[in-house]
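J.: Make a model of this:
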Amino acid sequence: MGKSRVHWLRFLRLTSSFRRCPLSKRSLIIASVCVFHLLLVVSHFGYSQHQLERGIDEDKYRNARGFYNLDISDALSDSDLQTGASFVVPTRSNVVYITLKSKRLKPAHIRGTIRPKLRRKVRRKETNSAFTQYKLVTLERDAGQNKRNFASKTSLGETRDVYYKSLDITYISPTDTRIDSHISSIRIYSQRAPPWLSPKDVEVMRFLADANVLRIKEVSHGDSPTLLVFEGKTSVPKKNRKHTVCGGQCGVINIPVDTSEVFAFHLDRVLGLNRTLPAVSRKFSFLHDGQPCPVVSWDASLYPEGLAAGLSTVRLTWGEYQNSLKQRCWHKNISPKPDSGCFTVHHYEWSKLALFDFLLQIHNRLDHSCCGFRPRQEDVCVELGHHAQCGDPNHIQLTNIIHRDHNPRHLVFTNNKGFFDRNEDNLDFRLLEGIKELPEQAVSVLKSKRLREKLLQSLFLDQTYWESQGGRQGIDKLIDVIERRAMVLLTYINAHGIKVITMHV
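T.: Okay, the predicted model is just below:
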């Protein structure tokens, strides 16, 4: 009571002194108080408005349509949108955007607050461990050594089946059980995949990445290295099969070091060439200690006469290849003369192959002997003595020139072992020798400066491959190499007057 009375007396003295002040000073004090009050009100209102806009932006982010933010030029045609032919079901509920901004170098330090649950180790039985050990030894051999050793051990066209359930697998990785958990390693956050991937591509990618493995086979074909084929589902009766390799959908498992197969598939689709087989990266808990392995779609049409006859290959020498380029074989669908030296492959196919192989520096097709660059001592062409053949280049045999049985005009790009560690001063320009035209669609992608954006969007779909390459930072390094080679190729086109034309065959 006493304190309130003291405060009241002080207030009366303050008001009396305020009344005795001159009118100008009283007006100044009142104006100052009003301005101060106005500032408080404005600051409070601005803070409330900022909080409201922040909440709205977060809601928009959570309710965004999907992952892809493409221009109208990259969108589907109106007929595709109406029919819904290329629409896919999103496999993830959240939204992730790929931007061209670089990541920070040092990641945030996240302190662990929950101790991981200890898992009890399960002893592996010894009944079928010999098969697993044999697989590890067989698959990690060098390609040349594998070819020499295998010829003395097995007969042509021999296959050996091993049922998946007979393998003594004590631990199944999340990849092996993805079908049951409905979680796919192919990440699609939108109602449609990128327009350069067809619905068939997406379907095959999901099969290769997520299908349950029913059986695994070791397959030999001709004098080529052994293939390890897994079968996911059987849909073709035995009486209708051409050979016993695959009864339905299958995939070929490559060794972990051949990861460029996956990059090559996405680069091929982004450039609009559409000549490679679908490929993904997948982990098998019973192979290579669970390391990611490239898995390529199996295509029986590449073996028209069975495995013993090998792939449907065009056999020609470097000199014959250069002569066919001059003859422009099958150009405008004109049948060549019998004595022209033409082969079944259309003239435009060589242009697409040369552009694709130059960007990835794949030399095992057009430059099997490594004549167009300085090879290393550990390269296969040097170890096997092929490099010594460069003294007589016209008689060097081209390899891996493959087409389907029912479509001899178009090539199929297989065994796409690219090299990302080759510097710009040691590129293989022999791959471009004799080429006078290049496909307009592919060159336009290289000129548009959107190659990185499209490759990021495409490679992001394959979560296993993305993570195995070190995430965004590792993928950016690979794309850096391709972009530098693209600039070299564009300079080469201008310097040599190469025509860029539409190639619809």
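
J.: From now on I want contacts and neighbour counts done on CA atoms only, so please keep to that.
T.: Noted.

J.: In the stretch 401-505 of the chain, mark out all the strands, start to finish.
T.: With DSSP state E, counting those that start in this stretch as the criterion, the stretch 401-505 of the chain has strands at 402-404, 407-412, 437-439, 499-501.

J.: now do the chain
T.: Using DSSP state E, the strands of the chain run over 159-163, 215-219, 227-234, 248-253, 279-283, 292-297, 402-404, 407-412, 437-439, 499-501.

J.: I'd like to know which of those is closest to residue 45.
T.: Smallest distance to residue 45 across the strands of the chain (C-alpha to C-alpha): 53.5 Å, for strand 279-283.

J.: For residue 497, which residues are in contact?
T.: When contacts are counted by C-alpha atoms under 8 Å, 6 or more residues apart in numbering, residue 497 touches residue 436.

J.: Another sequence for comparison is provided below:
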Amino acid sequence: MARMGRFGSGLWLRRCLLPKRTLTAALVCTLYFFFTQVNLSLRSPTWTSGRNQIAPSGASNSGVSKEGSAAPTRSNVVYITLKSKRLKPAQIRGTVRPKLRRKARSGALPRWDSPAGAEPEPPVSSIRIYSRTPPPWLSARDVATMRALAGAKVLRVQQARGAPWPLLLFEGTGPGEPNAACGLARAPGDSAEVFAFHLDRVLGLNRTLPAVSRKLAFLHNGQPSPVAAWESSLDPDGVSLTWAEYQRSLRQRCWIRNVAPKPGSGCSAVHHYEWSKVALFDFLLQIHNRLDPSCCGFSPREQDECREPGRRFECTRGDDVRLANVARRRHDPRRLVLTVNKGHFDRGEDNLDFRVLEGIKELPESAVAVLRSGKLREKLLQSLFLDRTYWESRGGRPGIDELIDVIERRARILLAYAGAHGVLAVRMTD
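T.: Okay, here's the model as predicted:
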């Protein structure tokens, strides 16, 4: 009976424990089935991750199947945020600024030292160069002149001969030093002078003098204004030609292949290709006061100089109108120097001055190549960024881009005009 009692109690225990084991096994199976289904769902290509859809290899990101029907989606979408590794910030090379002090020679005081031994803080140029070498279209002399105009101390202000703008004499000028340390201070509204200088260098024309933007406390209430380099070697008389004489010289192709023109041909000392460079440059910037001083090639607006009483009538006898602002150096009469470059960015494309292109049959090949390359904007941005004051005064990148937009549209019009009129791109070496 004792054995039967023990046997009976064990059987009873097994019967009582069996439902519990069955329940545990069922629970384990249920959990296994649930997690298996969740794992399969997470691997499904119909799940999205944040904003970007992630498709499996070999599938398209468009969300459309090969048969053309839209891929199914699930209502219970889980958004997974993936944390990517933080990239290190790009290393920006520091600005290479000009040396502010020179080493003192034996027995001489440093440049910035006064006789009393004090050393005042020198001005800092706003010209910024982010590499050891400037852009290839700017020479070392260009950069040195820009830095002098933008940061050198002004020693004296006087009136320039033949110019209505004040002439600034900067510190450092003296015997044996370049004349570029003198500059003409223009009005704030003439800021296109700075853009014109950089456009000239980017196109490879090299016919303008360096110009920068600078804030001068004693001029224009400290507003940013252009300061253009001035050279004493410029011929004060310039080139004196009427429109008819200018057109006749274009037909004569003066000084081509360095052949001296025949007596009585009407040629001036200016090389034929110089006028092609001027015409291209003036059309892109719509500078009329050089080849079209009477505004005969477009309809002048209220703000144009040609709206003055008595000016417009000159177009009726346009052959007698004289060209203006055509300068050259005394020792180099074959090449022109473009000194007054007040461009107009607000002139509409339906009112462009095509008169400046009249009689032009060739354009400089190097400049045309830049216009066609699609690199004009990139180069202008890189060049204009060097002038911090000008860049900021135009509103930074957005403002500069608006100006370049205008030049790019005019470049396309110029190239279309050249194709329609048989104007050739010719190699023009200096």
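
J.: Can you give me the TM-score here?
T.: The TM-score (TM-score structural alignment, normalised by the length of structure 2) is 0.75; 356 aligned residues with a C-alpha RMSD of 3.1 Å.

J.: re earlier: in JSON lines: the strands of the stretch 401-505 of structure 1, plus mean neighbour count.
T.: JSON lines is the format used below for the strands of the stretch 401-505 of structure 1 (neighbours: other C-alpha atoms under 10 Å):
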{"stretch": "strand 402-404", "mean neighbour count": "21"}
{"stretch": "strand 407-412", "mean neighbour count": "18"}
{"stretch": "strand 437-439", "mean neighbour count": "21"}
{"stretch": "strand 499-501", "mean neighbour count": "14"}
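
J.: what about the aligned residue in structure 2 for residue 277 of structure 1, how many neighbours?
T.: In structure 2, the residue paired with residue 277 of structure 1 is residue 209, using TM-score structural alignment. Using other C-alpha atoms under 10 Å, residue 209 of structure 2 has 24 other residues around it.

J.: can you pull the contacts of residue 209 of structure 2?
T.: Contacts of residue 209 of structure 2 by C-alpha under 8 Å, 6+ apart are 197, 228-230, 337-339.

J.: follow-up on the earlier one: out of the strands of structure 1, nearest to residue 376 of structure 1?
T.: Short answer: strand 292-297, nearest of the strands of structure 1 by C-alpha to C-alpha, at 25.0 Å.

J.: matching residues in structure 2 for the closest one?
T.: Using TM-score structural alignment, strand 292-297 of structure 1 lines up with residues 224-229 of structure 2.

J.: if we look at that stretch, which residues are touching it?
T.: 145, 149, 180-191, 193-194, 209-216, 389-390, 393.

J.: residue in structure 1 matching residue 5 of structure 2?
T.: Using TM-score structural alignment, residue 5 of structure 2 lines up with nothing in structure 1.

J.: Assumed residue 5 of structure 2 was part of a helix.
T.: Yes: if the criterion is DSSP: H, G, I helix; E, B strand; the rest coil, then residue 5 of structure 2 is within a helix.

J.: Turn the strands of structure 1 into JSON lines, including distance to residue 16 of structure 1.
T.: Converted to JSON lines, the strands of structure 1 look like this (distance: least, C-alpha to C-alpha, whole Å):
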{"stretch": "strand 159-163", "distance to residue 16 of structure 1": "103"}
{"stretch": "strand 215-219", "distance to residue 16 of structure 1": "101"}
{"stretch": "strand 227-234", "distance to residue 16 of structure 1": "96"}
{"stretch": "strand 248-253", "distance to residue 16 of structure 1": "96"}
{"stretch": "strand 279-283", "distance to residue 16 of structure 1": "87"}
{"stretch": "strand 292-297", "distance to residue 16 of structure 1": "87"}
{"stretch": "strand 402-404", "distance to residue 16 of structure 1": "105"}
{"stretch": "strand 407-412", "distance to residue 16 of structure 1": "100"}
{"stretch": "strand 437-439", "distance to residue 16 of structure 1": "94"}
{"stretch": "strand 499-501", "distance to residue 16 of structure 1": "94"}
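
J.: if we compare those, which one ends up closest to residue 191 of structure 1?
T.: strand 279-283 (20.8 Å).

J.: returning to what we had before: would you mind finding the most buried of the strands of structure 1?
T.: Highest mean neighbour count among the strands of structure 1 (mean count of other C-alpha atoms under 10 Å): strand 279-283, with a mean of 27.

J.: what angle sits between that strand and strand 292-297?
T.: Angle of strand 279-283 of structure 1 versus strand 292-297, following axes from the mean of the first three to the mean of the last three C-alpha atoms, to 10 degrees, is 140 degrees.

J.: For strand 279-283 of structure 1, give me the average deviation versus structure 2.
T.: After superposition onto structure 2, strand 279-283 of structure 1 sits on average 0.4 Å from its aligned residues (mean C-alpha distance after the TM-score superposition for structure 1).
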